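Trainee: Provide a 3D model corresponding to the input given below.
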Amino acid sequence: MLWIIAIGVAIACCVALLIAVRKRQDHQDETPDDAAARLFYKSQLEGIQEDLAGGRISEAEAIAAKAELAREVMRAKKAAPSSGTSRIATGVVLASLPIAAIAAIGLYVLIGRADLPAQPFAERSFAGSEQELTLETAIAQVEARMEETPNDIRGWLALAPIYMQAGRFEEAANAYRRVLSLEEPTADRETDLAEAIIMANDGELSAEAMGLLQSAAERDSQHVRSRFYIAGELTRIGAFEEAVPAWEYLLSLATGEEPWIPTAQSGLSAAQAGLFVGQLDEPVPDATQDVLIRGMVEGLAARLYDEGGSVGEWMQLVRSRNVLDGADAAQDDLSRALAEVDGMDRIALQDMAQELGLTTE
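Mentor: I've put the predicted structure just below:
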């Protein structure tokens, strides 16, 4: 139970820090995310109290956990500016997150020892505990413990995300592998390992990582994170026939407020455009088919110029013009498309223009 407190404190600290910059000082305009985070933070405190009441932790242990959590919240409040941009405030929070990580792993070092029986907190020996705890020294202490108790899943769960934060991706992957070997696999754990492998490979998605992501998606049909990686990789390798339904299914899981929706929509548009152009790049058997293809493209152009359309349709038109009529014709359509869209759609068009060697000025 004590290791759960350590991990819980880390999560609660991070959430509390983020709340400090998301909410204005007058507490107006609380978003659904703010409310959810606040309730989660409250639940962590209630969980500590319940463990104390049930005799699962001592009063000293409960006080230590609450005190550490309270200190992190106070630090966040002091660091948060009374005015200024949200970007500055967010920077302060992100800079503070390692402190929360150290607090969590420090609690594991101090009260989460797997080799100790249930023992009052005050009776344990904490030689050197007053020494300043840094991220690297905290990692080293837990690593030393794991050499003695390599099958203690609690230690690997503490180490893996800290390795990721420190940029030690190979070690993070190995830690997640140990976790998966010690417990029943879940979609989240498999995706965690896949992410570590991807980062260790400088962003390249290996066969092992793809296998883990596919397993996660099969294990949980509603798992967004794994499906996002899969759809992106299918688009990257040009498997557009698979990528289009993958993006469509992912978007069907959204409620409408998720921050990843614009990116997924751009991914779908890119896959649709790639599929359309791939069909045009196939050998044309006769003049009749050429006429049909050109008629289809001209019909698309007429509709977009008269009524407008989605960024995916504009991308289809520009790519098609580039294949059929060359860069000048594609440039004309691109200029019109840029005048019709904005935001993430405009960025998608600019990326495509760079790929095709067109200009956006």
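Trainee: use CA for all of it now, contacts and neighbours both
Mentor: OK.
Trainee: what helices or strands is the helix or strand residue 42 falls within leaning on?
Mentor: Here residue 42 sits within helix 32-53, counting by DSSP states H and E. Packing partners of helix 32-53 (3 or more CA pairs under 8 Å, 6 or more residues apart in numbering; DSSP states H and E): helix 2-22, helix 59-79.
Trainee: what lies in contact with that helix?
Mentor: 5, 8-9, 12, 15-16, 19, 22-23, 57-59, 62, 65-66 (CA atoms under 8 Å, 6 or more residues apart in numbering).
Trainee: distance across stretch 278-295, terminal residue to terminal residue?
Mentor: With CA to CA, to the nearest Å as the measure, stretch 278-295 spans 17 Å from end to end.
Trainee: give me the longest helix you can find in this structure.
Mentor: helix 86-111 (DSSP state H).
Trainee: could you list every helix and strand in contact with that one?
Mentor: For helix 86-111, the packing partners by 3+ CA pairs under 8 Å, 6+ apart are helix 2-22, helix 59-79, helix 135-148, helix 153-165.
Trainee: next up, for comparison:
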Amino acid sequence: MLLWILFSVVTAGAIAFAAEPFLRKARAPVVGPSRRDIYARQIAELEAELSAGRLSAEEAAMGRAEIGRRLLALPPQEAPQPQAAGQGVGPAMPMAAVALAVLVTAVALVSYLKLGSPSLEGQPLAARGEEIARQRQYEDLVAAVEQKLAQNPNDSYGWELLAGAYRRLGRIEDAAAAYGRAAETQGPGGAPAPLWSEQGEVLTMLMDGAVSRPAKQAFEKALAADPKDPRARYYLALERAQKGDREAAITGWEALLADAPPDAPFRPMIEEQIAIAKGAAPIPDAPASP
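Mentor: As a prediction, the model looks like this:
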């Protein structure tokens, strides 16, 4: 059931972006949920799916790690975003929260889109056909977003949405390029830190977890935009560990933990990296990053 819900969210996000010119209308001011609230609900759904036996322990652990990565990118105190009357779909609207929520579906959604769900094998042929049709529908929606961006290549929000879709489809190189376009097409104020750190993360994925020079440059741009950006700080510390500078890595991770809330879901994962750095074992290229 959760997979169908997640697919509906993805579909809604892509349709709303592709049809954005037709969706503008006046509305009363509302307050949307904060991303932190969205992630909290997704953690609860993840645990419910695990308890019901619809997710394996490994999938649940990977899902928690992905949600932890997204939580790292949030500012320490994020308030719900007010929506002014008369606004349409845009990066400051609830649509942005939907797009960001889609990004944390991680393992379950990727497995679904690649037809690798553990429950798929035993499904009737008709149900399997429905899932194949839904995958094709999702790919068609991605193509629609690509077509719209071909007509309006300076739409930064569209590039960000497309980058997330590429990432979920396993098109990591395309995702890195799309995040770069999203950053380059920002307004005069420049790209926000999360865009650069997203690009750095997918560039790291391209190298099987090794923080390459282009990835490091992206993380450094993120810190230039926001010196407290948690994801950039995490990966730059990881880069130091991979280069053999364990002390610098430990210092960076400990500083990150000092700034994180006591109940931050990613805290155990960073503590594990610190323990590895303090031990004799080599730093892995692809750690269980938050």
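Trainee: care to give me the TM-score?
Mentor: Once superposed, the chains reach a TM-score of 0.53 (TM-score structural alignment, normalised by the length of the second structure), with 191 aligned residues with a CA RMSD of 4.3 Å.
Trainee: returning to what we had before: list the buried residues in the longest helix of the first structure.
Mentor: Neighbour counts over helix 86-111 of the first structure (16 or more other CA atoms under 10 Å) mark 89-90, 92-93, 96-111 as buried.
Trainee: next, the angle from it to helix 135-148.
Mentor: 40 degrees (axes from the mean of the first three to the mean of the last three CA atoms, to 10 degrees).
Trainee: hang on, the earlier thing: deepest of the helices and strands packed on helix 86-111 of the first structure, which one?
Mentor: Burial of these is given as mean neighbour count (mean count of other CA atoms under 10 Å); helix 2-22 ranks first at a mean of 23.
Trainee: tell me how far the residue nearest the centre of the second structure lies from residue 11 of the second structure.
Mentor: Central residue of the second structure (CA atoms, centre = their mean): residue 103, 4.1 Å from the mean position. From residue 103 of the second structure over to residue 11 of the second structure the distance is 13 Å, taken as CA to CA.
Trainee: residue 281 of the first structure versus the residue nearest to residue 97 of the first structure when sequence neighbours are not counted, what's the distance?
Mentor: Nearest residue to residue 97 of the first structure, sequence neighbours excluded (CA to CA, 6 or more residues apart in numbering): residue 14, at 6.2 Å. Distance, residue 14 of the first structure to residue 281 of the first structure, by CA to CA: 50 Å.
Trainee: cool, and residue 59 of the first structure?
Mentor: Distance from residue 59 of the first structure to residue 281 of the first structure, by CA to CA: 71 Å.
Trainee: same question, residue 107 of the first structure
Mentor: Applying CA to CA to residue 107 of the first structure and residue 281 of the first structure gives a distance of 60 Å.
Trainee: and residue 302 of the first structure, by the same measure?
Mentor: Counting by CA to CA, the gap from residue 302 of the first structure to residue 281 of the first structure is 22 Å.
Trainee: could the helices and strands packed on helix 86-111 of the first structure be laid out in CSV, adding distance to residue 214 of the first structure?
Mentor: Converted to CSV, those look like this (distance: least, CA to CA, whole Å):
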stretch, distance to residue 214 of the first structure
helix 2-22, 27
helix 59-79, 37
helix 135-148, 30
helix 153-165, 21
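Trainee: aligned to residue 253 of the second structure, what sits in the first structure?
Mentor: Matched to the first structure by TM-score structural alignment, residue 253 of the second structure sits across from residue 247.
Trainee: need the contact list for its match.
Mentor: Neighbours of residue 247 of the first structure in contact, by CA under 8 Å, 6+ apart: 228, 231, 264-265, 267-268.
Trainee: now the buried members of these.
Mentor: 228, 231, 264-265, 267-268.
Trainee: output the residues you listed as TSV; include the columns distance to residue 333 of the first structure and secondary structure.
Mentor: Below are these laid out as TSV (distance: CA to CA, whole Å; DSSP: H, G, I helix; E, B strand; the rest coil):
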residue	distance to residue 333 of the first structure	secondary structure
228	30	helix
231	28	helix
264	24	helix
265	21	helix
267	21	helix
268	20	helix
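Trainee: ok, of those, which one's closest to residue 155 of the first structure?
Mentor: residue 228 (29.0 Å; CA to CA).
Trainee: OK, contacts around the residue mapped onto that closest one from the second structure?
Mentor: Using TM-score structural alignment, the equivalent of residue 228 of the first structure in the second structure is residue 234. Applying CA under 8 Å, 6+ apart to residue 234 of the second structure gives the contacts 252-253, 256.
Trainee: so which of the residues you listed belong to helices?
Mentor: Using DSSP H, the contacts of residue 234 of the second structure in helices are 252-253, 256.
Trainee: in CSV, list those along with distance to residue 162 of the second structure.
Mentor: Below are those laid out as CSV (distance: CA to CA, whole Å):
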residue, distance to residue 162 of the second structure
252, 32
253, 31
256, 30
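Trainee: closest to residue 15 of the second structure among those residues?
Mentor: residue 256 (37.5 Å).
Trainee: distance between the ends of stretch 204-220 of the second structure?
Mentor: 14 Å.
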